[in-house]
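Student: have a look at this fold, sequence not included:
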């Protein structure tokens, strides 16, 4: 957590004031002060680091286990 806090403090002012980084800092403070879940802080930092990455869904990559099996009655 200390490494994440020092990384955030070294960011330029425009990066530092982005809403994603503000949320990450809030989560880090919550974890540090009240012993909140550390996963919350990790998620906040990861979302801030990847805020410019576009999330896309490719249904062709999705494989379903129920699509391969056939019922006994259908044979």
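Tutor: Arrived safely, thanks for sending. Because the structure is a prediction, the values reported are computed rather than measured.
Student: can we go C-alpha only for contacts and neighbour counts from here?
Tutor: Will do.
Student: helices of the chain, start to end?
Tutor: 2-9, 13-16, 19-34, 38-49 (DSSP state H).
Student: those: which one's closest to residue 57?
Tutor: Ranking the helices of the chain by proximity to residue 57 (CA to CA) places helix 38-49 first, at 17.3 Å.
Student: just to revisit the earlier point, turn the helices of the chain into TSV, including distance to residue 61.
Tutor: Formatted as TSV, those follow (distance: least, CA to CA, whole Å):
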stretch	distance to residue 61
helix 2-9	33
helix 13-16	34
helix 19-34	29
helix 38-49	23
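Student: got another, please set it beside the one above:
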């Protein structure tokens, strides 16, 4: 899985060129979203200045998942407020 980015429609982005092509084919309204603009800037930094590729990957992943809102799970890990019981002699 490495540096690949899997898309919903069973394709993947495996290179900076693939990511740039994907972004340029987006509708204008989506292309102008702040998350996509940040992803474009990160891609340009990596391509032009040799920055870390993980920065571009992170920008694209954040833009792809910008509408995802994690659900709050109130039954998650709940703290217990009892006193700890220690073994004798400790």
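Tutor: Cool, the structure landed. A quick note: this is a predicted structure, and the numbers were derived from the prediction, not measured.
Student: TM-score for these two?
Tutor: The TM-score (TM-score structural alignment, normalised by the length of the first structure) is 0.76; 69 aligned residues with a CA RMSD of 2.3 Å.
Student: related to what we said a few turns ago, in JSON lines: the helices of the first structure, plus mean neighbour count and distance to residue 75 of the first structure.
Tutor: Formatted as JSON lines, the helices of the first structure follow (neighbours: other CA atoms under 10 Å; distance: least, CA to CA, whole Å):
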{"stretch": "helix 2-9", "mean neighbour count": "12", "distance to residue 75 of the first structure": "57"}
{"stretch": "helix 13-16", "mean neighbour count": "11", "distance to residue 75 of the first structure": "61"}
{"stretch": "helix 19-34", "mean neighbour count": "17", "distance to residue 75 of the first structure": "54"}
{"stretch": "helix 38-49", "mean neighbour count": "16", "distance to residue 75 of the first structure": "47"}
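Student: for residue 60 of the first structure, which of these is the nearest?
Tutor: Of those, nearest to residue 60 of the first structure by CA to CA is helix 38-49, at 25.3 Å.
Student: which residues sit in contact with residue 30 of the first structure?
Tutor: By CA atoms under 8 Å, 6 or more residues apart in numbering, the contact set of residue 30 of the first structure is residue 36.
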